[in-house]
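K.L.:
Quick one, fold the following:
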Amino acid sequence: MEMNNITTDATQTYEAFNRNDTSVTVKVFYVIIALLGVTGNGLVLYVFFKLPKLRVVPNLLISHQSLVDLIVSFLLFVSFVFPTTNVQSLNTNHHAFANFLCKCFISQFVFWASMRASTTNLVFLTLERYLAVVHPHLYRQRLSVKTAIFVCILAWCVGALSILSSMIVYSVNERGQCSNDHLKDSGRVVIALVGFTITLVIPLVVMVFVYSSIIRAFRASKEWSSKEQEVSTDSDNSATVTEANASQTRSQNVYTVDVSKPRAERSEQLQTDGGRTTRNIFVTMFVICVTYLICWTPNQILYLHHNLVRQRDWTGPLHRFVILLAASNVCVNPIIYAFKYRSFRKGLKQLFPKYVPSSF
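P.N.:
All right, here's what the predicted structure looks like:
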């Protein structure tokens, strides 16, 4: 398949995004997704960094997720709405510069490295919730702001390394075309399998393991709280107790409970203070992960199937639909935060009281 006389058929998505005959309607959808992604993720970053009380480890990773998605949204607009794939601009008299453009931009390496960084960061966010809920002591000891920053950098490294093949297989040929013509079918299958594993299999396995473990921890916490109600005390003095269950922690904070209160009231406090915040983050991240799987599963299955059967006609409506569905993932997270994440909603109301209703 040719796109502005540039052979770029290494992946389904590169081709379908960059085709000359892509309809105006499809490009309008790209523009809408890109603008929503930049605006929504920019708003998330503004809220989290404007309010000091929101600068905790979970929100740092969530902010980084928004930063990556904002970058992806911008690259989506620049690379796919106005693609720079004119072969005439690759003057072979300046082979080094032409090769640089070919390997980094025409191959869409920068865009897909950012996409993979977004996926990797989401996996790290999921593991962060696992540590916070299931292993709170390890979480408090090991997961500092410095560790979170290191994890963010690691996400970019993994994203770049996972798509490094595009830089290797693409080059400017003797006709001045950026192509991967020399890539054999076996190589395409390997690249497809690696992408399928990184984009879908690993995130799915991690999400299933983490959220099943968290649900078990919540159930154990509920049983523990029920037993706590049965414990009697003869003391009339006020004291504090440190919560021992994983699901009752919020970030690295420890909250207190007045044992002079009635047992039922103490139990209610145990379940609503740190536990409510933990559960809210859990629900938010769970919805984000499910949304990710909904957006990316059709795309990756179809991509792998077509590489295995050596069918590379990416012009059908089904292909374009799954590509748009995958691309839309960059703009949905801010919407989820607005409706599900209590801390973000409070931040919005605090920063924009005139525009956000108090009932929101």
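K.L.:
For the rest of this, base every contact and every neighbour count on C-alpha atoms.
P.N.:
OK.
K.L.:
So residue 103 versus residue 179, what's the distance?
P.N.:
With distances taken as C-alpha to C-alpha, to the nearest Å, residue 103 is found 9 Å from residue 179.
K.L.:
meant to ask about residue 266, not that
P.N.:
67 Å.
K.L.:
Look at the two and report which has more neighbours.
P.N.:
residue 179 (23 against 18; other C-alpha atoms under 10 Å).
K.L.:
okay but the more buried one is in contact with residue 171, surely?
P.N.:
Yes. With contacts defined as C-alpha atoms under 8 Å, residue 179 counts as touching residue 171 at a distance of 5.9 Å.
K.L.:
The structure of the following sequence is requested for comparison with the preceding one:
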Amino acid sequence: MAEQNLPLLIFQTIVGCLGICGNGLLCIVIIKVHFMHTITNAFIFNQALIDFLGSLVLLLSSVIPIPDPFPPGAGGALICRLWVSQFFLWGFFVTSTFNLMAVTLERYLAIVFPFKYQQLATRRNVILTIACVWISGFLFALQPMFRVQIKNGECKQKMIPYSEIFGIAIAIASYFLPFTVMLVVYIHITLVLKKGAARLGPAPAVQPFGSGGGAVNDQRESLMRARRNTFKTLLIVFIVFTVCWTPNTVIFFLFNLGVNINLNSPVHTVTVAMVAPNGCLNPFIYAIKYKQFRKALKTLFGRQNQIPENSLATLTTNPG
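P.N.:
Modelled structure (predicted):
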């Protein structure tokens, strides 16, 4: 291990451990607690699983030394292309981005087009979407595999034809496009929720005797609160994603445009380090902001043995 990379390796080791613990707990909670079995939480579970595996790869890449020299033959070539190139690590990073876009679009359909959502929100479509997320994520992470080769017993970078064009296309498809889609969607959801709150209005202080209006208003207000809570939680996740990913992606994009950027500089090292925490921070965001997850934690650890308030609305309408 090079001395100048030691702080980065220590940082990645800590982030990897936190990501494994946090995302592992999130997966267990969603699996074990029945009222967490909603479509939204299926995507959140997939997010946690991706980030768990990404954190595991990050930890292993920090503690497992690179062979010196590399084994001869196909074995060394596979280690170079699959491991040293960080194919798996960036594959999980990009897959996490695509899944975040998927759960954002799922919430968008549920809130903005609820009737259409009821038709589309089927088990088959959810499984198909999640499969597409995994396949597309790793497809866009293939480029690093072709930029390395075994030479004189070492795994070294090599130039490939049209690498700049591929780099720009990957940056657009794996970051700028998802970022733009999610930004537009969150702005639209914000406007829709504000209009919905205005239409709902304040609940009357006293309901007429025998009137069912109070129950209807309570249910609508409960549904609106649940949707707002999920929306705010995912919005924070999106903001954290933006902060973590933007600096490194911008540098990578400018580098492929031909801007003279030193990829060995401390600035670039910091931007690479900023990407890693994105996978470990989400469980802490859910623990702080996601009310349904907090109730599920209490249920799992025996502090709350009953189905939480609003769970009927959660199970039937899936407001998250």
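K.L.:
quick revisit: which residues are in contact with both of residue 103 and residue 179 of the first structure?
P.N.:
Counting by C-alpha atoms under 8 Å, 6 or more residues apart in numbering, the contacts common to residue 103 of the first structure and residue 179 are 170, 171.
K.L.:
What is the burial count for the aligned partner of residue 160 of the second structure in the first structure?
P.N.:
Alignment note: residue 160 of the second structure maps to residue 183 in the first structure; criterion TM-score structural alignment. Neighbour count of residue 183 of the first structure, defined by other C-alpha under 10 Å: 13.
K.L.:
Tell me the secondary structure at residue 288 of the second structure.
P.N.:
helix (DSSP: H, G, I helix; E, B strand; the rest coil).
K.L.:
That one corresponds to which position in the first structure?
P.N.:
Aligned partner of residue 288 of the second structure by TM-score structural alignment: residue 339.
K.L.:
Residue 224 of the second structure too?
P.N.:
In the first structure, residue 224 of the second structure lands on residue 275 (TM-score structural alignment).
K.L.:
can you tell me how far that match sits from residue 125 of the first structure?
P.N.:
Applying C-alpha to C-alpha, the value for residue 275 of the first structure to residue 125 of the first structure is 18 Å.
K.L.:
still on that earlier bit, so what's the match of residue 288 of the second structure up against?
P.N.:
Residues in contact with residue 339 of the first structure (C-alpha under 8 Å, 6+ apart) are residue 345.
K.L.:
What lines up with residue 102 of the first structure in the second structure?
P.N.:
Using TM-score structural alignment, residue 102 of the first structure sits opposite residue 80 in the second structure.
K.L.:
So its match is in contact with residue 150, correct?
P.N.:
Yes. Between residue 80 of the second structure and residue 150 there is a contact under C-alpha under 8 Å: 7.0 Å.
K.L.:
All the strands of the second structure, residue numbers only.
P.N.:
Along the second structure, the stretches classed as strands by DSSP state E are 148-151, 154-157.
K.L.:
buried sites along the last one?
P.N.:
Neighbour-count burial for strand 154-157 of the second structure, counted by 16 or more other C-alpha atoms under 10 Å, picks out 154, 155.
K.L.:
For that strand, which helices and strands make contact with it?
P.N.:
Contacts defined by 3 or more C-alpha pairs under 8 Å, 6 or more residues apart in numbering; DSSP states H and E place strand 154-157 of the second structure against strand 148-151.
K.L.:
For the match of residue 102 of the first structure, which non-adjacent residue is closest in space?
P.N.:
residue 155 (5.6 Å; C-alpha to C-alpha, 6 or more residues apart in numbering).
K.L.:
pretty sure the one you found is touching residue 145, no?
P.N.:
No. Between residue 155 of the second structure and residue 145 there is no contact under C-alpha under 8 Å: 11.1 Å.
K.L.:
which stretches of the stretch 1-150 of the second structure form helices?
P.N.:
With helices called from DSSP state H, counting those that start in this stretch, the stretch 1-150 of the second structure shows them at 6-32, 39-63, 74-78, 87-112, 114-120, 123-139, 143-146.
K.L.:
Select, out of those helices, the one closest to residue 312 of the second structure.
P.N.:
helix 39-63 (14.4 Å; C-alpha to C-alpha).
K.L.:
with the first structure superposed, average distance for the closest one?
P.N.:
On superposition with the first structure, the average gap between helix 39-63 of the second structure and its aligned counterparts reaches 0.7 Å (mean C-alpha distance after the TM-score superposition for the first structure).
K.L.:
Quick one: neighbours of the residue nearest to the match of residue 160 of the second structure when sequence neighbours are not counted, just the number.
P.N.:
The shortest distance from residue 183 of the first structure to any non-neighbouring residue, by C-alpha to C-alpha, 6+ apart, is to residue 169 (6.6 Å). A count of neighbours around residue 169 of the first structure, defined by other C-alpha under 10 Å, yields 16.
K.L.:
How far away from the center of its chain is stretch 91-106 of the first structure?
P.N.:
31 Å (C-alpha atoms, centre = their mean, to the nearest Å).
K.L.:
neighbouring contacts of that stretch?
P.N.:
By C-alpha under 8 Å, 6+ apart, stretch 91-106 of the first structure touches 79, 84-85, 90, 109-111, 166-168, 170-172, 174, 176, 178.
K.L.:
biggest separation within those, which pair?
P.N.:
Of all the pairs that the contacts of stretch 91-106 of the first structure form, the one spanning the most space (C-alpha to C-alpha) is 111 and 174, at 26.1 Å.
K.L.:
more neighbours, these two?
P.N.:
residue 111 (25 against 8).
K.L.:
residues in contact with the counterpart of the more buried one in the second structure?
P.N.:
Matched to the second structure by TM-score structural alignment, residue 111 of the first structure sits across from residue 89. By C-alpha under 8 Å, 6+ apart, residue 89 of the second structure lies in contact with 54, 57, 58.
K.L.:
can I assume the first one is in contact with residue 97?
P.N.:
No. Taking contact to mean C-alpha under 8 Å, the distance of 12.0 Å between residue 54 of the second structure and residue 97 leaves them out of contact.
K.L.:
What number of residues are in the vicinity of residue 206 of the first structure?
P.N.:
For residue 206 of the first structure, using other C-alpha under 10 Å, the count is 16.
K.L.:
Surely it is in contact with residue 125?
P.N.:
No. When contacts are counted by C-alpha under 8 Å, residue 206 of the first structure is not listed as touching residue 125 (10.6 Å).
K.L.:
Next up, the contacts around the residue nearest to residue 87 of the first structure when sequence neighbours are not counted.
P.N.:
Distances taken as C-alpha to C-alpha, 6+ apart put residue 177 closest to residue 87 of the first structure, at 5.9 Å, once the chain neighbours are dropped. Taking C-alpha under 8 Å, 6+ apart, we find residue 177 of the first structure in contact with 5, 6, 7, 87, 90, 171.
K.L.:
Alright, I will stop here.
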